[in-house]
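In: Here is my input; please provide its structure:
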Amino acid sequence: MMRPVRQLYPMSRIGCVLFGLLLSAVAGYAQDLGSLGKQKPFAISGALNVTVDGYNNVQGRERLDPLAWTISGSPTLSIYGISLPIYVLINNQSRSLTGPYQQFGMSPTYKWIRVHAGYRNLSFSPYTLAGRLFLGGGIELTPGKLRLAAMYGQFEKAQPADSLRFVLADVPPPAPRFQRTGYAVKVGYGTANSFIDLIYFRAKDNVGSIRFPANTRIAPDENAVVGLSSQLTFLKHFTWSANLGISAYTRDIRRSENTDVLDQAPWLRTFIVPRTGTQVGYAGESSLSYSSTLLTMQLQVRQISAEYQSMGAYFFNNDLREITVSPSLVLLDGKVQVSGSYGYQQDNVSNLRPTTTTRQIGSANVTVQPNQVFSMLMSYSNYGTSQRGTERIIDTLKIQQVNQSVIIAPRLFFNGEAVQHTLSAFVSYQNANDVNTVSQVRTDFNNILANLNYAYTRPKERLSLTPGLSAIRNFVPGYNTQSFGATVIASKGFDKGKLNTSLSGNYYQNFYEGAANGYTLRTRLSGRYRPAGTHEFSLSVASTINQDKVVQSRNFTELFGQVGYGLSF
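Out: Coordinates of the predicted model:
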């Protein structure tokens, strides 16, 4: 195998680092003109960690390397108040170096003017420009109640279909793509609590950016989006918000013009040339919320058509409709808090599929804390999925499921001057019920998890002891397993916290179809010593023994060890 090309030219990589740091330093003068005199010209901080791992397989298949080492560092350079984090990782298998010189950007601000340069991500609204990373520039102006913004940049860098450097490196090349550039403009009026914004976004692939596309399915696209974003706060406790978007997306701009595709929205011809591959999509959401000291309530409605896309956003769950109600209530001077939500979701809102799937999601949470000694959390959730169609659905393919979850977690805490006692429990029940008689043998599932833990703590002596019991039962058609076990964790600090040690162990007895099926035993001894504020030494030794009477390949005994050193500067 040939050595990757990136290792054949180390000076080019070093040059990129030096150039990036120089660019960062120059840009730092424009970040905060008012406070440059108070900043240090140059400073460095961060951490360096070195670890050596040892592994010994006593029984069973060997899973790890007998010896492994890792050197990692996260230095942060500061040039006139501009932080430049860098991460370095070197181990026995790989090397990596990342830093701000690869995707550097800045956003200096002066009064009501903010300028963006380099790699930036801006959000004008959820359905237009919504946080997509770009390389370019932008500006935001907020004089008084005016809200003006604009940006232009590259959203995708051209990737040739057959790159020689990947062939020489003997690694799979990335998928080819066209260079994609775009711009967005926002015009609005209002404040942070009440405003209305109009947004226009446009992006297009450069046909000439790829000379020989190897994959004929790769085609240059084009997109134009018109959006509205608004929010209104009224009567002190009420807030109404809305976000709308209309998108015209053309797949393959090399196709011939076709004005008929925009019959539903002919005004979009002002923004984009309609072609045979142009599709129009709609997206919108609106919410009304009420908020007070004791009660919070929100109603949200969202609908996105199947054709909706925006090159200014990464991803949309489209072709769906959602309705969600989320209440929250505070009772008895905050001693009881009740919250919940109910949602209805439906796909196929564009009626392009033969079937429609609906989901109903409900949840309720109750937190009770009458005093400092007792508290309890109770939670319930229910998720239902069903399917219907205009034609008869074959019974063996029909989807109809109900998933339920219940959690109860009480806690007792006794706080003394010298000793603290904590008794906590956790019980969880999960159920997946498939109504389809054909698929339920593979998807029906019931799980019960229960934990009981006690913690004995002496804070002044830095001593704690935590024993616990646990049980797990899984019920699956034709395959039932159970595990019952005990855990104990002990920790002790010495020399005013400079040395901290811990010892833990847990044992699980496993059962299969009601019969004993082996056990799992884990132990671990570890210690950390910090002689000074900048140095730290660590040592840990662990073992795992697993015995399985049914599957012999699961029988193994392993020993682990790790030595580490850390430096903070």
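In: contacts and neighbour counts: CA atoms only from here.
Out: Will do.
In: from the chain's centre, how far out does stretch 460-470 sit?
Out: Distance of stretch 460-470 from its chain centroid, counting by Cα atoms, centre = their mean, to the nearest Å, is 33 Å.
In: buried sites along that stretch?
Out: When neighbours are counted by 16 or more other Cα atoms under 10 Å, the buried residues of stretch 460-470 are found to be 463-470.
In: and what of stretch 311-328?
Out: 311-313, 318-328.
In: From those, pick the one nearest L18.
Out: G312 (32.0 Å; Cα to Cα).
In: just checking, A27 touches M106?
Out: Yes. Counting by Cα atoms under 8 Å, A27 touches M106, with 7.5 Å between them.
In: what about the strands in the stretch 351-500 of the chain?
Out: Using DSSP state E, counting those that start in this stretch, the strands of the stretch 351-500 of the chain run over 355-368, 374-389, 400-415, 420-434, 445-458, 463-476, 479-494, 499-512.
In: Could you also give me the structure for this next sequence, so I can compare it with the first?
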Amino acid sequence: MKTWKPAGWCGVGGALLGLSALLAAPAAAQDIATLDQQKPVTLSGTLDVRGIFYQAQGIEARRKPFSYVLAGSPTLSIYGIAVPVSFVLSEQDRRFRQPFNQFGLSPTYKWVTVHAGYRNLTFSPFTLAGHTVLGGGVELNPGKLRFASMVGRFSRATSVDPVSGSLMPFSFSRKGYAGKLGFGTEKSFIDLSLVRARDDSSSVSRETRQLAETTGAANNRVLPAANLVLGLSGRLTIKKDWLLEADGGLSFFTRDVGSSLAVEEALPKALRQPLSKLIAVNGSTEAYTAWQAAAGYQHNGNGLKVRYRRVSPGFQSMGAYYFQDDVQNLTLVPTLTLWQQKLRLTGSVGIQQDNLREQKQLTSRRLIGSLNASAEFTERLGLDVSYTNYTTDQQPGAVQVADTFRLTQTQQSLSVAPRYTYAGETWGHTVLLSADRAILRDQSPDELGKLGEFTSYNAFLSYQLTWVPRRFSVGATYNYTQLKLATGDDGNHGLQLNADQAFGQDGQVRLGVRGSLLRSLRADQPSRLVGGGLRAAWRVSRHHTFRTDVVFTGHYPTGDETTQNRRYSETSGEIGYAFTL
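Out: I've put the predicted structure just below:
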């Protein structure tokens, strides 16, 4: 059974709120059996104070001459469960954030896990799939039995801003439950799951609905809905090398629980009667399907996997935030390892298509392909290569349209990155080279589409030398960037240098200097970019660190100055202090 990952916590009333405020688990469930091995209370984090100076010449100042920032990120841990807090205070910004102000906890004892508060749950890809729910649940794993259930609020009601009337379209409070029953382990299992949820029409007042209509916040009428999703998932591992897995979902969605329209022929009569006992069934009720399947072989780094996915138009589940619907794709994913695992090749090739019911004017078909190669020639020398190709072609669907509206595009990218690393007792060398090219071509006859075409080139060559006994390093990097557009060329190229020196027995003091000189081209207008910086840091002790940083940037046109290509310079400095718990 997949582990339920809590999204955060929120009090669910009374003593639970008080307990949750202390036991704020940001990750996996807390094992009660190990509480005696955890420290009762610990406090960690940082407090940071910065003063920032700024000056500009030749252009309008982009920030104030002086600003300050007081920031902190303390974390309180009680028996291994953390409650992180962060805050920022400046003349422009004052805010306090407790990212886990949605509280919850999941204590575990042996094969029993209890969930309370805000939990992020996953039962299957098409039923309850990563949705955060406020409520309670239980998970039982005695042997190969896979049981889980939960009940609670899927989303809270929201209302229109009474002042502006444009905050957001209102939404109802949504409540429901979900369950899963299965047998097996993560290698081989079969699971049945379901989600049943319904909007509470009484959670939004009549005044709010009227306000939404009068202010135009509800351009599309918001109606209370209901949903029932049934899911079946399974996986079969054969002799550790062969894998078969499949997931399916059947969703019944009623878009207006108060509709008086008859069902008519939308659903078979034999299905309407049992279904009406679980959700409101009327003329707005529709059925949707989604399923995916995969088969693969993997052995010693070599393998092949075939995946197929089909999601019908309109498919949705109240137990998931988003689905890409009206799409089907078939993908092959090969993996190859050679030369005693020194060369690894992975890739994928597939076909994707929409307009499954032929109701759209155009059908989009995409050819998707990628290849990744990683080679370790020696312990020091390696190479990474990546290639992707995406081709989209739209064909007329149920309604014939002119070729002018058709879209045919090809996107390609190629990246090559060799690397060399040597780490000795006295000297260390690192050489990195990266080059990539990306293109977009519009194959349609429409000349307007040609304006969106581009070709980009990016490359850098970096060398870093480290003198290990002296804690000294120096490096140089050459950058090259070019973007070719129909409206002109942009880009820059040049050299960047950096050096860093640590002083003291444990490197308590560090000094760094950097500089750069680039030639720039913007809309066919050339210029030079000059930059430099000086950084210093002094770690007085484990708790106290002082630092300062000064940066200069200059922009100098090599031709005639224009409004868009002006001569200017900027200087900024920062003095800071950090306290670490």
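In: Quick check: of the buried residues of stretch 460-470 of the first structure, which lies closest to R165 of the first structure?
Out: Distances from R165 of the first structure to these, taken by Cα to Cα, are shortest for S470, at 54.1 Å.
In: Kindly provide the distance from the aligned partner of the closest one in the second structure to S569 of the second structure.
Out: Under the alignment (TM-score structural alignment), S470 of the first structure maps onto N479 of the second structure. Applying Cα to Cα, to the nearest Å, the value for N479 of the second structure to S569 of the second structure is 21 Å.
In: can you give me the helices in the first structure?
Out: With helices called from DSSP state H, the first structure shows them at 10-28, 164-169, 440-443.
In: In TSV: those helices, plus mean neighbour count and distance to K335 of the first structure.
Out: Shown next, in TSV, are the helices of the first structure (neighbours: other Cα atoms under 10 Å; distance: least, Cα to Cα, whole Å):
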stretch	mean neighbour count	distance to K335 of the first structure
helix 10-28	15	50
helix 164-169	14	62
helix 440-443	14	40
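In: Make a markdown table out of these and add distance to F212 of the first structure.
Out: What follows is the helices of the first structure, written out as a markdown table (distance: least, Cα to Cα, whole Å):
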| stretch | distance to F212 of the first structure |
| --- | --- |
| helix 10-28 | 27 |
| helix 164-169 | 13 |
| helix 440-443 | 47 |
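In: Which one, of the ones you listed, ends up nearest to Y119 of the first structure?
Out: Proximity to Y119 of the first structure (Cα to Cα) singles out helix 10-28 among the helices of the first structure, at 12.4 Å.
In: Can you pull out the residues in contact with the closest one?
Out: Applying Cα atoms under 8 Å, 6 or more residues apart in numbering, the contact partners of helix 10-28 of the first structure are 79-82, 84, 100-102, 104, 106.
In: cool, stretch 60-74 of the first structure as well?
Out: The contact list for stretch 60-74 of the first structure (Cα under 8 Å, 6+ apart) reads 46-56, 85-92, 553-557.
In: are any of those buried, and which?
Out: By 16+ other Cα under 10 Å, the contacts of stretch 60-74 of the first structure give 47-56, 85-87, 555-557 as buried.
In: hmm, which two among these are most spread apart?
Out: The most widely separated members of these, counting by Cα to Cα, are P85 and N555 (44.7 Å).
In: mind checking how far the residue nearest to S424 of the first structure when sequence neighbours are not counted is from N371 of the first structure?
Out: Distances taken as Cα to Cα, 6 or more residues apart in numbering put R411 closest to S424 of the first structure, at 4.3 Å, once the chain neighbours are dropped. Look at R411 of the first structure and N371 of the first structure: by Cα to Cα, they are 11 Å apart.
In: check contacts around D354 of the second structure.
Out: By Cα under 8 Å, 6+ apart, the residues touching D354 of the second structure are 326-328, 363-365.
In: Hmm, I typed the wrong one, I wanted A293 of the second structure.
Out: Each residue near A293 of the second structure by Cα under 8 Å, 6+ apart is listed here: 244-247, 307-309.
In: How about H299 of the second structure?
Out: Residues counted as contacts of H299 of the second structure (Cα under 8 Å, 6+ apart) are D241.
In: and it, what pairs with it in the first structure?
Out: By TM-score structural alignment, H299 of the second structure lines up with S292 in the first structure.
In: and if you look at S251 of the second structure?
Out: That one, S251 of the second structure, aligns with S247 by TM-score structural alignment.
In: Which one of the buried residues of stretch 460-470 of the first structure is nearest to R217 of the first structure?
Out: Among those, S470 lies closest to R217 of the first structure (Cα to Cα), at 54.2 Å.
In: So the closest one is in contact with A450, correct?
Out: Yes. The pair S470 of the first structure / A450 is scored as a contact, 5.6 Å apart, by Cα under 8 Å.
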